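*Asks:* quick one: sequence and predicted model below, then my questions.
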Amino acid sequence: MKIQRIVLSIGLCCALGLTACEKVIEVEPEFAKDGSEIFTSLNDYEFALTGAYASFRQVGYLGSGGQTTGTWSALPDMMSDNLVQTSEDLGNWSDQTNWVYTSDDSDLAVAWLAAYSVVTQANLVLRNIEQFSEASPERVNRLKGQALAIRAMVHFDLLRYWGESLDRNSTALGVPYKTIVDAEDMPKRLSVKETYDNIFKDLKEAETLLGDVDTDINASNRAYIDQTVTRAILARVSLYAKDYVAAKDYATLVIEEMPLAGREDFANIWTDASEEEVIWSVAFSAGEGTAASGVHNAPSNRNRFKPSAELMATYDAAKDVRYASYFGTRTLSDTERTIVKKFLSRGTAMDNLVNWKVFRTGEMYLIRAEARALSGDALGALADLNTLRAARIEGYLPVVLAGQPLLDAIALERRKELFAEGHRWFDLKRTTRNLQRVDCGSTATNCTLASGAREWAWPVPQAEIDANVNISSQQTAGY
């Protein structure tokens, strides 16, 4: 399907399986069914923004369902050395976990469509909203800032999978950057550099706008993108782009607003009993799907992907609060299996119904530590590493490291802290490391992926290649 045909509204989001937007449809059932209607009030824009947030719950973006897992939730860990596919999974996602995908892979097409549907929903919010700037400037800032941040973040997520490189100034192929709602618009793939240019442009404008808004965006929860969330996105993108000064500065701004959770609160993050250090989470409610049922499906007690034994061995099981928060056991037919515990439920329902934590303060410490280490501030990097460990490990004694051992320690801590939160594949890709599965399991057919392999960048779905004349000659190298 061509990108220009993804002119989604809240209604079309629902047609793609997004049950969450039924509530919005009940309010405005005829709302912009094909994106062609021009909004006549800021209330229309509010509805469209609600649709953009709801679109993150789609199967193919963060949501899991049927044969498809959350492309930007659990899949990056499934494809890496963090999670091990089991025979209980029935072979779902084997093409991705074994890196044998092709341009006609249906899961890749679902992911492509899901991401650009969120972009189109954001673009609906941005279209002609300036007509209200004089009458309601702060409200326009709030709506426009969130939409710009959403558009930028989704294009960055696309770049992480489809970009032929993640280097800031690379001329290799990035992704199409969709900025308008137009059925005739057929954007080409930009270079990686051009893609980053657009991402940073949108994010920096969003940061400015969200500093002058009409109401506290996250007064009651952390379900929306405010200025702090935008700075967290900027910190992450800047780290990938190797702009270490910016990564450090943005991470610091976020850390000052959102301190780390204490050990006594950490476990409660994963049952949604606490929002300590949660910068932004995508909310899931009953009937709106789940983000991680593809890892351990709690209702059916199907252990589709188990945690890597090699990774588990790196934790202090007795003293590290993450161990008991992340890992557990469940019995099936008198057999006890190790499972990923952190997404089971909010209470005792065992329904995988928890919010997806897109950004946490723990990541900000690791971004700042890595940025400091790579920009000559070894002492600052070490301080961040020791601070994070002390917050997680009872009785932790600070270490003294420098040079490559310090960088290795930060990378390991990143793997441990962000386990199963959608980072590991991208961390290996952006640092051009080989992927070597020490714990490969019994179902995998491939256990090693070299850093220069074509599989680090996904092929563009063949339907897009066939339909979009401007992208027809821009298939990812090697496919």
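*Replies:* Ah, there it is.
*Asks:* CA atoms for contacts and neighbours, from now on please.
*Replies:* OK.
*Asks:* counting contacts, what elements does the helix ranked longest in the chain pack onto?
*Replies:* Determined from DSSP state H, the single longest helix within the chain is helix 137-162. Counting contacts by 3 or more C-alpha pairs under 8 Å, 6 or more residues apart in numbering; DSSP states H and E, helix 137-162 packs against helix 42-55, helix 106-126, helix 192-209, helix 227-240.
*Asks:* before we go on, here's another structure to hold up against the first:
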Amino acid sequence: MNKIFKNIAFAGIAVSLVATGCKKEYLETAPTESVGAEEVFQSTDGAMVALDGAIRTMYSSLTNHGNFGQKSYDLVADLMGEDMVVHSQGYNWLNSEYNYSVFSNAQPDQRPDRTWFYYYRIINNVNRILVRLPEITGTDEAKSYLEGQCLALRAHSYYYLVNFFGQYGDSNSGVPMYLAPTSDGAPRSSVGDIYKQVYLDLERAETLLGTTRQHASHLNQSVVQGIYARVALQHGDFDKALSYATKAIANSGKSLYTRTQYTAAAFNTISAAEWMWGAEVNVEQATIFASFYSHIDNRPAVGGYAALGGQKKITKALYDKIAADDIRKSLFQATPSTPMPIYAQLKFQLRTAGNWASDYLFMRLAEMYLIKAEAAARLGQNAVAIQTLEELVKTRYSAYTATGLAGNALLDEILVQRKIELWGEGFGILDVKRLGKGLNRPTGPGNHGGDNLNGNGANNFAHQVTTLPARSNRWLFAIPQDEINANASLTMADQNPATD
């Protein structure tokens, strides 16, 4: 643990400044070495520099073209799931994740190692801010703002860590938990204890943050409530999920997209009507080929990895469930084409091909409606569930109705709408794990490994995993070997099993 965690202490904080008194409104960064730790932590202004560095990590390129902050893990989560198909081998980026062939690899620079590094880097950086807050100069208001941001980011990071590295169920082993900077390794906390801390951090952050934020990439109270709703749904706390999704909707100040607004522009710009939280990425900070858009934007003019054979597509099985008049169907390629194969996604596109300055989406209003609808349905509040679901889907498909549905039929309909609405936004394997039905990837023409239906007789990229049991170990990420070697509180007995 000393090697992994200590090395990402202050050296990992990209020194970032929110520009004031000038035209730039994005987070500017400078080399960490240019500002010492003592200088940064003398005041709340200096601590804000460190906070912005932690947030900058969420859209930075870390080590190679497959690691680009939070969206790399969102993409991995969908590639592990049921509804995203890879067209062909391309340059092989992320194919091992799609194939489930990398998660048991505990060696350096593999997906488990990079995932561990990314989330613990954020945790350690915000812990360093939190521990110094009482002694630095600044107003109580500024300190509350910083504390709320840090606690929410810590909770967000532990939520993803426990879902990637822990088996579903409170009694199972989670990840080591650190609430202050340290170079001493901790043992694995239980999944349940991690969730308890996540809730505590979010509840405290909710009281500290208001509706405003200093930068679009920061969090506010409604985002904290949205994270809480997401966490509660994943954990099966449906009362909490319903309550917090309702609060997030009411406090967000956002509105559901109209049919006119539901275009690719709705998914690449932080000012879009539904965006509750995202990262503003300007041209100076864009990571070009090592970016989400390089791996997701299928258009040849972009020149990213997706266009070079690794096109990301919706399954035919899910595409066929979208009504013909549903505007969401227009965000997938409807006909065979050489440069844009049938079922290729058109949802996530750079604002301008050749210019990599497009923002990263972390949370939007539609997710809150879906959480509210599902939680209400699971609690037997059918009228609330139907009303909420219809409020959302009718903005995409005016003829939609869920009237008359109840019980499992209503729940199944909500889950189908969730798959359609949130396709490509990072919920694939998270939903598979929490629903407890195992992995069931559709196969056959237009689906995983089947005929790509593009008129050339070729198949979609050959995958190795079609089904997995409900409590599979195959989707557990290995604890990095470097962590086990350096953390005296861990042994090889703590390693995740690689097979079921």
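*Replies:* That came through, no problem. This structure is a prediction, so every number in the text was calculated from the model and none was measured.
*Asks:* what TM-score do we get after superposing?
*Replies:* The TM-score (TM-score structural alignment, normalised by the length of the first structure) is 0.87; 454 aligned residues with a C-alpha RMSD of 2.7 Å.
*Asks:* ok so, going back, what is the corresponding segment of the second structure for the longest helix of the first structure?
*Replies:* Mapped onto the second structure using TM-score structural alignment, helix 137-162 of the first structure spans residues 140-165.
*Asks:* buried stuff in that stretch?
*Replies:* Counting neighbours by 16 or more other C-alpha atoms under 10 Å, one finds that the buried residues in stretch 140-165 of the second structure are 142-165.
*Asks:* in the second structure, which residue is most central in space?
*Replies:* In the second structure, the residue lying closest to the centroid (C-alpha atoms, centre = their mean) is Asp74, at 4.0 Å.
*Asks:* doesn't that residue belong to a helix?
*Replies:* Yes - secondary structure of Asp74 of the second structure, determined by DSSP: H, G, I helix; E, B strand; the rest coil: located in a helix.
*Asks:* surely it and Glu425 touch.
*Replies:* Yes - using C-alpha atoms under 8 Å, Asp74 of the second structure makes contact with Glu425 at a distance of 6.4 Å.
*Asks:* so what's the residue mapped onto Pro469 of the second structure from the first structure up against?
*Replies:* For Pro469 of the second structure, the aligned position in the first structure is Ala450, judged by TM-score structural alignment. For Ala450 of the first structure, the contact set (C-alpha atoms under 8 Å, 6 or more residues apart in numbering) comprises Arg433, Asn434, Leu435.
*Asks:* of the residues you listed, which belong to strands?
*Replies:* Residues of the contacts of Ala450 of the first structure located in strands (DSSP state E): Leu435.
*Asks:* and which of the contacts of Ala450 of the first structure is nearest Leu12 of the first structure?
*Replies:* Leu12 of the first structure lies nearest to Leu435 out of these, by C-alpha to C-alpha, at 38.3 Å.
*Asks:* aligned partner of that closest one in the second structure?
*Replies:* Using TM-score structural alignment, Leu435 of the first structure pairs with Leu439 in the second structure.
*Asks:* my guess is that match meets Tyr100, correct?
*Replies:* No - the pair Leu439 of the second structure / Tyr100 is not scored as a contact, 11.8 Å apart, by C-alpha under 8 Å.
*Asks:* between these two, which one's more packed in?
*Replies:* Ranked by neighbour count (other C-alpha atoms under 10 Å), Leu439 of the second structure and Tyr100 place Leu439 first, with 24 against 19.
*Asks:* coming back round to it: now the angle between helix 42-55 and the longest helix of the first structure, please.
*Replies:* Put simply, helix 137-162 of the first structure runs at 30 degrees to helix 42-55, going by axes from the mean of the first three to the mean of the last three C-alpha atoms, to 10 degrees.
*Asks:* mind listing what the spatially closest residue to Ala376 of the second structure that is not a sequence neighbour touches?
*Replies:* Among residues not flanking Ala376 of the second structure along the chain, Ala385 sits closest, at 5.2 Å (C-alpha to C-alpha, 6 or more residues apart in numbering). By C-alpha under 8 Å, 6+ apart, the contact set of Ala385 of the second structure is Lys372, Ala373, Glu374, Ala375, Ala376, Ala377.
*Asks:* the last one is in what secondary structure piece?
*Replies:* If I follow you right, that is Ala377 of the second structure. Secondary structure assigned from DSSP states H and E places Ala377 of the second structure in helix 365-378.
*Asks:* what do we get in the second structure for Gln462 of the first structure?
*Replies:* That one, Gln462 of the first structure, aligns with Gln481 by TM-score structural alignment.
*Asks:* how big is the offset of the longest helix of the first structure relative to the second structure?
*Replies:* Following the fit onto the second structure, the mean deviation recorded for helix 137-162 of the first structure is 0.8 Å by mean C-alpha distance after the TM-score superposition for the first structure.
*Asks:* and the angle for that helix with helix 192-209?
*Replies:* 150 degrees.
*Asks:* just checking, what residue in the first structure corresponds to Leu430 of the second structure?
*Replies:* So Leu430 of the second structure corresponds to Phe426, using TM-score structural alignment.
*Asks:* great, nothing more from me.
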